[in-house]
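>>> Pasting a predicted model and its sequence here:
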Amino acid sequence: MAAAQDPSLFLGFDFSTQQLKVVAMDESLSVVHQSNVHFDSDLPEFRTRGGVHVHADRLTVTSPVLMWVKALDMLLDKMKEAGFDFSRVKALSGSGQQHGSVFWTRGASETLKNLQPDQSLETLLQDSFSVPASPVWMDSSSRKQCDALQEAAGGALRLAHITGSTAYERFTGNQIAKVRATRPEEFQKTERISLVSSFAASLFLGGYAAIDYSDGSGMNLLDIRSRSWSQICLEAVSPQLDLLLGDPKPSSSILGPVSSYFVQRYGFSESCRVVAFTGDNPASLAGMRLQQGDIAVSSYCLPPNSREVKAVESDTVFLWIADPRPALQGHVFCNPVSEQAFMALLCFKNGSLTRERVRDQCAGASWEPFSAALRDTPLGNGGNIGFYFDSQEITPPAVGVHLFDPQDVQVCSFSPQVEVRSLVEGQFLSRRLHAERLGYSIIPGTRVLATGGASSNNEILQVLSDVFNAPVFTLDVSNSACLGSAYRALHGLSAESGASFFDVVKNAPEPQLVAAPHPEAKEVYDQMLQRYARLEERVLQKSRP
């Protein structure tokens, strides 16, 4: 009797800001292997802090491309030493930190095609990049280029309607324009421009990988509705830029077989397929398995964007959107798991740290009385509304603490219990307001997925459920970008036969229900949301110079 074959495996990589991670998943969606390389500690020769170099102007932030290359060498070597069987890998995909760009020098394509398996990728590719230090998402040095792009597109809102976002300094189109203006010789030597995601895919493919629609829509260059490059935006950045970018492709595309380099050096099967890589945020949406009507609210730690040690505890909202309405705040991307849908992302700087500050001031630095205050105060907080922007907020662009009584009169303070509920309700009203402005709508079956630090506090989750009038679930999303990439690798093999992403992941663990809205929540918060929107405009008027 023939021995049973070992089950196939699917790899998901994540080239994030601070580390390179991988998970291996089997056909039953169980994770069977995990590994990582931390840039600062495992690759100290590159002298990064938080995976980046912050330059003297404190606006320019880059990462060494060869650090990412060497990290892949190290990661695969670690897996090989651990006895990982690469021959079982049927497909692989991955993600990269969004908005980072890689500039390949002339002749690099030939180098990629002829990689010699007896040498490391770092050695083979050391001369393959015209710009050795890649601009990354923390860079904010391209304001001049942003202004020029918005003017060419007909204004900030018009650019958002085309590309899903107004012009942001970190977005790749503006970074390309800056390189062209400030480093013309290096730009002239450039043969191809990749995102971090398509750069990583290119390593495995042994040739230039296409940019996928989802990560491509974080560049200020892609028309998110036609899913093709916007000629207006391309021409504003550089003549014939499309030749340097290549044609974008669907996120589920199989780009080709893995390079013979990996077959010979690590024992990959020649039949292993490379599925298009995407951005880390889209990959996380896949990892969380968001569906139409779903919203994910996450609190997490942003790496420091300066030489300060302290990070920023930010809240991020992921949305599945059918009919997007791009706005001056927030981002709309092509959906990585459905070509008929979109995803949106909103970032709120005043998240966990602001909650902790109010906890310390109003609840004796303890979560127990903080939670008790939420239980003991009514839905709607008696009409009291607060805005808590301890630092300059992203969405909306305002600063300061602004408190309003039930008659919309601004007041100096609330009682401690009222303040606690005012903070939490205000934060979630803001998340809902700006989500709906981007085209999100609560529908029957809407779920709210809560992740990150705030997902462990049941009283906070109850307010979240009430404000959105939807049940709240929690989900273990550690390594969600890696897991989403492994899911997408599996889906890539099935997509051509018509299988949907959700057909592929239907047996994944279900999220856990933790809160359901009170019966009166809809009436209370639908009305309160309208007041909140009016009061936010008053706050914005005060914040404008």
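Right, received. Where do you want to start? Numbering: from 1, shown residues only.
>>> contacts, neighbours, all on C-alpha from now
Noted.
>>> what's the neighbour count on Ser314?
18 (other Cα atoms under 10 Å).
>>> Please apply the same query to Asn479.
For Asn479, the neighbour count with other Cα under 10 Å is 18.
>>> could you measure the residue nearest to Val258 when sequence neighbours are not counted against Val424, distance?
Spatial nearest neighbour of Val258, excluding adjacent residues (Cα to Cα, 6 or more residues apart in numbering): Leu205 at 5.1 Å. Using Cα to Cα, to the nearest Å, Leu205 is found at 47 Å from Val424.
>>> next one: Leu255
Distance, Leu255 to Val424, by Cα to Cα: 45 Å.
>>> of these two, who's got more company?
Val424 (25 against 20).
>>> Please name the residues that touch that one.
Val424 is in contact with 355, 460, 463, counting by Cα atoms under 8 Å, 6 or more residues apart in numbering.
>>> Filter these down to the ones in helices?
355, 460, 463 (DSSP state H).
>>> sorry, back to before: was I right to think the residue nearest to Val258 contacts Ile254?
No: distance between Leu205 and Ile254: 10.5 Å, which falls outside the contact criterion (Cα atoms under 8 Å).
>>> for Gly386, helix, strand, or coil?
Three-state assignment for Gly386 (DSSP: H, G, I helix; E, B strand; the rest coil): strand.
>>> Find the nearest non-adjacent residue to it, please.
In space, and not counting its chain neighbours, Gly386 is closest to Leu403: 4.5 Å by Cα to Cα, 6+ apart.
>>> Is that neighbour within a helix or a strand, and which one?
If you go by DSSP states H and E, Leu403 is part of strand 400-404.
>>> now do Arg359
helix 352-362.
>>> Run through who's touching that helix.
With Cα under 8 Å, 6+ apart, helix 352-362 has contacts from 299-300, 312-315, 365-367, 370, 388-390, 416-417, 419-420, 423-424, 453-454.
>>> sorry, back to before: which residues do Leu205 and Ile254 both contact?
Val274.
>>> ok, second structure coming up, stack it against the first:
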Amino acid sequence: MAIIVGIDVGTQSTKTLWYDTTSRKTLALTQKAYGLTERPDGTREQDASWWIEAIIACFSQVDPAIREQVEAIGVSGQQHGFVPVDAAGEVIRPVKLWNDTSTAAECGELNHALGGMDDLLSREGNPILPGYTASKILWLKKHEQQSYDRLDMILLPHDYVNFFLTGEYSMEYGDASGTALMDIRSRTWSERILAAVDSERDLRKMLPPLREASEPAGHVCSRAAGLLGIPRGVLVSSGGGDNMMGAIGTGTVADGPLTMSLGTSGTVFGCYSHPVIDSKGRLAAFCSSSGAWLPLLCTMNCTVATERVRELFGKDVKSFDALAMEAPVGSGGLVMLPYFNGERTPNYPHGKGCLMGFTSENMTEAHISRAAMESAVFGLKYGLDAFKELGFPITEIRLIGGGAKSGPWRHMVADVCDVPVVVPQVTEAAAFGAVLQAYWAWGTEKGEPEELTDIITEHVVLDGNSACMPNASVVPLYQEAYVRYLSYVGNVAPLFS
């Protein structure tokens, strides 16, 4: 029996998934929630120590007999966060997260210095957006000079967890590509972007060695082993960002299927054998954590919209879904723009939540609830359209995240996107992807290498009972509502961009 652990360090909580590769069963799934520091200027921060405390708490919930048999660990982490570390390995300040929009001015400064979006897309493959790491580094330099002077190592959240586990610094290509410091086509650091962030210090010396997806980040050190109650020397795989791990956990490692995640943020992504650069800047051009490329659309506001409305109306999840389904497709013309945290796609860092199109007929709890659900899916269809425009055939959507557990959500995604929808049996896709990547690295280190695609074929199972086909009578109604939604998105640009 080979027990592999996947650690998923998310925005709201950390989860661990304990998987027996022989029986192909999940032995344990543990979770520990934590908070988020928010300020009106767009600040979204967490203390890195919260993640470590949560990991220790998650491991402590598992039977010691299972912990003693762990063979490998993989780590998934929320992308883009900036963990500044000093020469002693101490975190200098709270971590600016992926949904922190307080660095919008620094983004503008960097984009201007580097020739604008078109030049960045043609040369490096990505513009510099507030969610990415690059502007966070410049923000620290401009606003907290003493902290910046202490900076010795630039880490991402999953890199920091790997450092806690192994005592070694490393960074993996998939997560690294989300820093906006990398030339995506060549998978190398961009000298001109690094110089634009700081023309005096050599930032290359502050970036850890890059690891291939199949390489280990190291092995569990004595300190981490004692805190977690696991053997010293357990292999730790390279890990990756949560979306990259989600691609592995859903089997999205080749052309055809797309994965869509309905969580606090919303994402839709596919895996391709070559770089995919969207000239309109809708899709982020990332590397995958499986040795390929992962074009991705991310919206900062997805189920956050429905959760806020659900709380406002005092409904539980099932009651909210039922209430929303009382309203007609298109919510009677009511449109929500759920930009509660600003927005990344479209690039509206100053965005605010909006409800538009009220009439005396649609000003009801049911219509508002449905408008919130539809806004989340419409935002992701925006990315699906980009994939289609770039000529990629889409065979199905593999749905993950909290929304994937809901029948109304699954049917809405199928009908809005006009694509079949299916849900993987293991719903914690990021943690499971970390498991499978760690299993891949563990077998390679033992001298028994397998292809990642073969591992996925053996272990990723889709739940046929959850499958939803598009309803031909409903699809045109959603198309009309989506066009209306896009008109509102375009018209608020002067306010929020």
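Received, thanks. Being a predicted model, the structure only gives us computed values, none of them experimental.
>>> give the contact list for the residue nearest to Val258 of structure 1.
Neighbours of Leu205 of structure 1 in contact, by Cα under 8 Å, 6+ apart: 255-259, 274.
>>> one step back: tell me the most packed of the contacts of Val424 of structure 1, by neighbour count.
Busiest of the contacts of Val424 of structure 1 [other Cα under 10 Å] is Val463, holding 26 neighbours.
>>> So for stretch 147-166 of structure 1, what gets flagged as buried?
By neighbour count with 16 or more other Cα atoms under 10 Å, stretch 147-166 of structure 1 contains the buried residues 147-150, 152-153, 156-166.
>>> need the strands for the stretch 1-150 of structure 2, in chain order.
Taking DSSP state E, counting those that start in this stretch, the strands of the stretch 1-150 of structure 2 run over residues 3-9, 13-20, 25-33, 37-38, 44-46, 70-77, 83-85, 95-96.
>>> distance of the residue of structure 2 positioned farthest from its centre from Leu334 of structure 2?
The centre of structure 2 is farthest from one residue, Ser360, which by Cα atoms, centre = their mean lies 38.9 Å away. Distance of Ser360 of structure 2 to Leu334 of structure 2, computed by Cα to Cα: 11 Å.
>>> Could you give the number of residues near the counterpart of Ile7 of structure 2 in structure 1?
Under the alignment (TM-score structural alignment), Ile7 of structure 2 maps onto Phe13 of structure 1. By other Cα under 10 Å, the residues close to Phe13 of structure 1 number 31.
>>> still on that earlier bit, just give me the closest of the contacts of Leu205 of structure 1 to Ser8 of structure 1.
Val274 (14.7 Å; Cα to Cα).
>>> Let me know the helix or strand that the residue nearest the centre of structure 1 is in.
Among the residues of structure 1, the one closest to the centroid is Asn281, at 2.2 Å (Cα atoms, centre = their mean). Using DSSP H and E, Asn281 of structure 1 sits within helix 280-288.
>>> average distance between that helix and structure 2?
Once the two models are superposed, helix 280-288 of structure 1 sits on average 2.8 Å from its counterpart in structure 2 (mean Cα distance after the TM-score superposition for structure 1).
>>> could you point out which element follows that helix?
Following helix 280-288 of structure 1 toward the C-terminus (DSSP H and E): strand 295-302.
>>> helix or strand for Ile394 of structure 1, which one?
Using DSSP H and E, no helix or strand contains Ile394 of structure 1.
>>> surely it meets Lys349?
Yes: between Ile394 of structure 1 and Lys349 there is a contact under Cα under 8 Å: 6.2 Å.
>>> Pick out whichever of the two has more residues nearby.
Per other Cα under 10 Å, whichever of Ile394 of structure 1 and Lys349 has more neighbours is Lys349, with 24 against 16.
>>> what's near enough to touch that one?
Counted by Cα under 8 Å, 6+ apart, Lys349 of structure 1 has contacts 312-315, 391-395.
>>> Confirm for me that Ser63 of structure 1 is in contact with Ser134.
Yes: at 5.3 Å, Ser63 of structure 1 and Ser134 qualify as touching, with contact defined as Cα under 8 Å.
>>> how many other residues sit next to Leu464 of structure 1?
The local packing of Leu464 of structure 1 (other Cα under 10 Å) involves 27 other residues.
>>> which ones are touching the aligned partner of it in structure 2?
Structural alignment (TM-score structural alignment) places Leu464 of structure 1 against Val413 in structure 2. Contacts for Val413 of structure 2 (Cα under 8 Å, 6+ apart) come out as 377, 421.
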